[in-house]
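> Fold the following.
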Amino acid sequence: MTSFGYFLSCEEFTPAQLLQQARMAADAGFTRLAISDHYHPWTDTQGNSPFVWSMIGALSQTVDLPVTTLVTCPTVRMHPAVTAQAAATSSVLLGGRFTLGVGTGEALNEHVLGDRWPAFEERADMLEEAVEVMRKLFSGEQTSHSGTHYTVDNARLYTPPEGPLPVLVSGFGPKAAGLAGRIGDGFVTMAPDEDAIGAFREGGGTGKRVVGGLKVCWAQDRDDAVDTVHRLWPTEHLPGELNQILPTPAHFEQASELVTRAQVSDSTACGPDVEEHADAVRAYVAAGFDEVYVGQIGQEQEEFFTAYRDKVLPALGG
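You can find the predicted model right below:
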């Protein structure tokens, strides 16, 4: 059975707002939380970007829900040995209810130290090695590693994870889906793409979980909701690899000028229609997702949680 969680957007909200949303999500009947891991927001209009590991520590003291990062890049801005320590401590704070979602990242977040931004094939190879390093460290044993991309010298996590720490791998094409099937405990994808899920299963993902989510905008007026999405999250509708290669929020703002209001209206659940929201989520259920995370765009958070508690989640059987 599919479980429904709430997606905390670090790009759009302050730390205090995110914690309040987590409390409201638990009260509304969502059973899980996901949280983004960014150094920058996609655009200046979104306006925030708190450090995810601080947020997870705070969340562990705020609610009792499981938390998953969607997703962390453990390859450039943070070394996998450091990411492993952060994830292990998060697991302990959450009583074993933490899942590490990882991906090959975006130049937007990973270029900030001045490192070269590799092509996808190299980034995928880096991710595979990073996952290998982190799994060794999660054991709590002293670890050394000398690989193509990373070196670890006699490192040990003295606070290892509490029980197994699942690593989910994000992917947006058949190659990435196959990699997720081979090295991940599950697959993260943000579209109800049955072909991608099939590639994940064929790549070794049979029996492993599929996780993803969508953004919506609940509001009393649909036109107002479309305007909100178009203003805050036009980047959701950028094509191809732009999300992976553009380096700054300013570049994303320039590219987003190509996104029309009609595109937003046609592809995002907006307004107060319960069935429009429920159908958007059902597409993920029908595609075979085990966990679906819904994120509300804009400031009408209380209205969203009330509507989902009273109307949308019951319509989904949640």
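
> Could you use CA atoms for every contact and neighbour count after this?
Will do.

> ok, R222 to P272 distance?
Look at R222 and P272: by CA to CA, to the nearest Å, they are 7 Å apart.

> Can you name the element that comes right after the helix ranked longest in the chain?
In the chain, assigned by DSSP state H, the helix with the most residues is helix 120-138. Moving toward the C-terminus from helix 120-138, the next helix or strand (DSSP states H and E) is strand 143-146.

> immediately after that following strand, which helix or strand?
Strand 143-146 is succeeded, C-terminally, by strand 151-155 (DSSP H and E).

> contacting residues around that next one?
81, 137, 142-146 (CA atoms under 8 Å, 6 or more residues apart in numbering).

> helix or strand right after that strand?
strand 167-170.

> by contact count, what packs against that following strand?
Packing contacts for strand 167-170, counted by 3 or more CA pairs under 8 Å, 6 or more residues apart in numbering; DSSP states H and E, involve strand 98-102, helix 174-183, strand 186-188.

> Just list what the second one packs against, helices and strands only.
The one in question is helix 174-183. Helix 174-183 packs on helix 120-138, strand 167-170, strand 186-188, helix 194-200, going by 3+ CA pairs under 8 Å, 6+ apart.

> Contacts for it, please.
If you take CA under 8 Å, 6+ apart as the criterion, helix 174-183 is touched by 124, 128, 131, 168-171, 186-187, 196-197, 199-206.

> Report how many residues lie close to C217.
Neighbour count for C217, taken as other CA atoms under 10 Å: 27.

> Equivalent analysis for E241, please.
With neighbours defined by other CA under 10 Å, the count for E241 comes to 11.

> Distance check, it against G298.
Separation of E241 from G298 (CA to CA): 26 Å.

> What of H149?
40 Å.

> More neighbours: those two, which one.
A count of neighbours by other CA under 10 Å puts G298 above the other of H149 and G298, at 20 against 12.

> list the helices and strands the longest strand seen in the chain packs on?
In the chain, assigned by DSSP state E, the strand with the most residues is strand 209-216. Using 3+ CA pairs under 8 Å, 6+ apart as the contact test, the elements touching strand 209-216 are strand 186-188, helix 274-287, strand 291-296.

> wouldn't K136 be in contact with T143 here?
Yes. Counting by CA atoms under 8 Å, K136 touches T143, with 6.7 Å between them.

> I have a second one here; can you model it like the first so I can compare?
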Amino acid sequence: MTEYGYFLSCEEHSPAELVEQARMAEQAGFTGLWISDHFHPWVREQGQSAFVWSVIGALSEATSLPVQTAVTCPIMRLHPALTAQAAATSSVLLGGRFRLGVGTGEALNEHILGGPWPPAPIRMDMLEEAVQVMRQLFTGKQVTHHGKYYTVENARLYTVPDEPVPIDVSAFGPTATALAGRIGDGLITMAPDTDAVERFRRAGGGTKPASGGLKVCWGPDRDEAVRTAHRLWATEQLPGELPQVLSTPTHFEQAVELVPPERVAANVACGDDVDAHVRALDAYAQAGFDAVYVTQIGPEYRGFFDFYRTKVLPQLTG
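Next comes the predicted model:
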């Protein structure tokens, strides 16, 4: 049976609001949490971008739900050894209810230290080595690693969970999906793509979990909800590799001028039509996903949680 979780957006909300939303998600009947990991918001209008590992510490005291980053990039901005330490500590705080979601990142967040932005095949190669390093460190043994991209000298994590932290891999194309199947403990993606799930399973994913995410904009006025979704998340409608290569929120603001509101209206469940929200989430279940994580766009999250608690989740889980 498909599980339904809530996706906390660090780009839109303050740390205190994220903690409040986590509590409300649990009360509404969601069974897990995703949380984004960014240095910048996509556009300045979103307005926030907290350090995710601090927020996860607060979540461990606020909720009993499992938590996963969706997703962390362990290849540039944060060395895989430090990512492993952060993930291990998070898992200990959460009593083992933590999964590390990883991906090859976006220039928006990873270019900030001044290094080059490698093409996708190199970033995937870097990610594979980073996962190898982190898995060694999760054993709690001393690790020395001299690889193609990373060096680790006499490193040991002393604070580790009883079981190694599972590492799920984000993928948005055939090559990355095959990589997720080969090296990941699960798949993360953002579209109800049956082919992606099947490709992941054929590539070695087997029965490992496939998780999908989506955004919706609940509100009593559908037109206003569409405007809110377009203002804050038109970036979701940008094509191809563009979201991976633009380097500042200003660049994204320029790019989304090419995204008409009609495209957002056609692709995002907006308003208070129960059937529209149910269809949007159920598409992932029909595509073979094990879990779906939904986030509310905009400030009306209290109404969203009441709407999902009383009208949407009962139809999906009843």
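
> follow-up on the earlier one: which among the contacts of strand 151-155 of the first structure end up buried?
Among the contacts of strand 151-155 of the first structure, those buried by neighbour count (16 or more other CA atoms under 10 Å) are 81, 137, 143.

> before we move on, the earlier item: please identify which of the contacts of strand 151-155 of the first structure is nearest to P234 of the first structure.
P234 of the first structure lies nearest to A81 out of those, by CA to CA, at 34.5 Å.

> What's the separation between the nearest residue to the closest one once chain neighbours are set aside and T151 of the first structure?
Spatial nearest neighbour of A81 of the first structure, chain neighbours left out: M134 (6.2 Å); criterion: CA to CA, 6 or more residues apart in numbering. From M134 of the first structure over to T151 of the first structure the distance is 12 Å, taken as CA to CA.

> So which of those two has more stuff around it?
M134 (22 against 14).

> which residues touch that one?
Neighbouring residues of M134 of the first structure by CA under 8 Å, 6+ apart: 80-81, 83-84.

> which one among the buried ones among the contacts of strand 151-155 of the first structure gets closest to A280 of the first structure?
Distances from A280 of the first structure to these, taken by CA to CA, are shortest for A81, at 38.1 Å.

> ok, now which ones touch that closest one?
133-134, 137, 152, 155.

> And for D221 of the second structure, the neighbour number?
D221 of the second structure has 11 nearby residues by other CA under 10 Å.

> How much space separates the nearest residue to it once chain neighbours are set aside from P209 of the second structure?
The spatially closest residue to D221 of the second structure, leaving aside those adjacent along the chain, is G271, at 5.8 Å (CA to CA, 6+ apart). G271 of the second structure sits 30 Å away from P209 of the second structure, going by CA to CA.

> And R99 of the second structure, by the same measure?
11 Å.

> again, but for T31 of the second structure
15 Å.

> quick one on the thing from earlier: what's the most buried one of the helices and strands packed on strand 167-170 of the first structure?
Of all those, strand 186-188 has the most neighbours on average by mean count of other CA atoms under 10 Å, namely a mean of 28.

> Which strands and helices lie in contact with that one?
strand 167-170, helix 174-183, strand 209-216.

> That one against the second structure, how far on average?
Aligned to the second structure and superposed, strand 186-188 of the first structure gives a mean residue distance of 0.5 Å (mean CA distance after the TM-score superposition for the first structure).

> what helix or strand is N109 of the first structure on?
If you go by DSSP H and E, N109 of the first structure is part of helix 107-110.

> Just list what that helix packs against, helices and strands only.
helix 242-245.

> can you pull the contacts of the nearest residue to V245 of the second structure once chain neighbours are set aside?
Nearest non-adjacent residue to V245 of the second structure, counting by CA to CA, 6+ apart: A107, 5.3 Å away. Listed by CA under 8 Å, 6+ apart, the contact partners of A107 of the second structure are 117, 244-247.

> ditto for R32 of the first structure
3-6, 65-67, 293.

> ok, so of these, who is nearest N48 of the first structure?
Y6 (18.3 Å).

> Confirm the closest one sits in a strand?
Yes. The assignment for Y6 of the first structure is a strand, going by DSSP: H, G, I helix; E, B strand; the rest coil.

> Could you double-check that it lies in contact with I297?
No. Applying CA under 8 Å as the test, Y6 of the first structure and I297 come out as separate, 11.8 Å apart.

> For those two, indicate the residue with more neighbours.
Y6 (28 against 23).

> that older thread, hmm, which of the contacts of M134 of the first structure are common to the second structure?
Among the contacts of M134 of the first structure, the contacts conserved in the second structure (both residues aligned by TM-score structural alignment, their matches' CA atoms under 8 Å) are 80-81, 83-84.

> Take those residues and write them to a markdown table, including secondary structure and distance to T45 of the first structure.
As requested, those are exported to a markdown table (DSSP: H, G, I helix; E, B strand; the rest coil; distance: CA to CA, whole Å):
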| residue | secondary structure | distance to T45 of the first structure |
| --- | --- | --- |
| P80 | helix | 31 |
| A81 | helix | 33 |
| T83 | helix | 29 |
| A84 | helix | 32 |
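
> now the residues you listed in a markdown table, with distance to R182 of the first structure?
A markdown table is the format used below for those (distance: CA to CA, whole Å):
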| residue | distance to R182 of the first structure |
| --- | --- |
| P80 | 19 |
| A81 | 21 |
| T83 | 21 |
| A84 | 20 |
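
> Could you report the neighbour count for R261 of the first structure?
15.

> what do you get for R209 of the first structure?
There are 17 residues near R209 of the first structure, going by other CA under 10 Å.

> what do you get for V52 of the second structure?
What V52 of the second structure shows, counting by other CA under 10 Å, is a neighbour count of 19.

> doesn't K136 make contact with E129 of the first structure?
No. Assessed by CA under 8 Å, E129 of the first structure is found out of contact with K136, at 10.8 Å.

> number of nearby residues for T207 of the second structure?
12.

> now the one 5 residues further on
By the criterion of other CA under 10 Å, G212 of the second structure has 28 neighbours.
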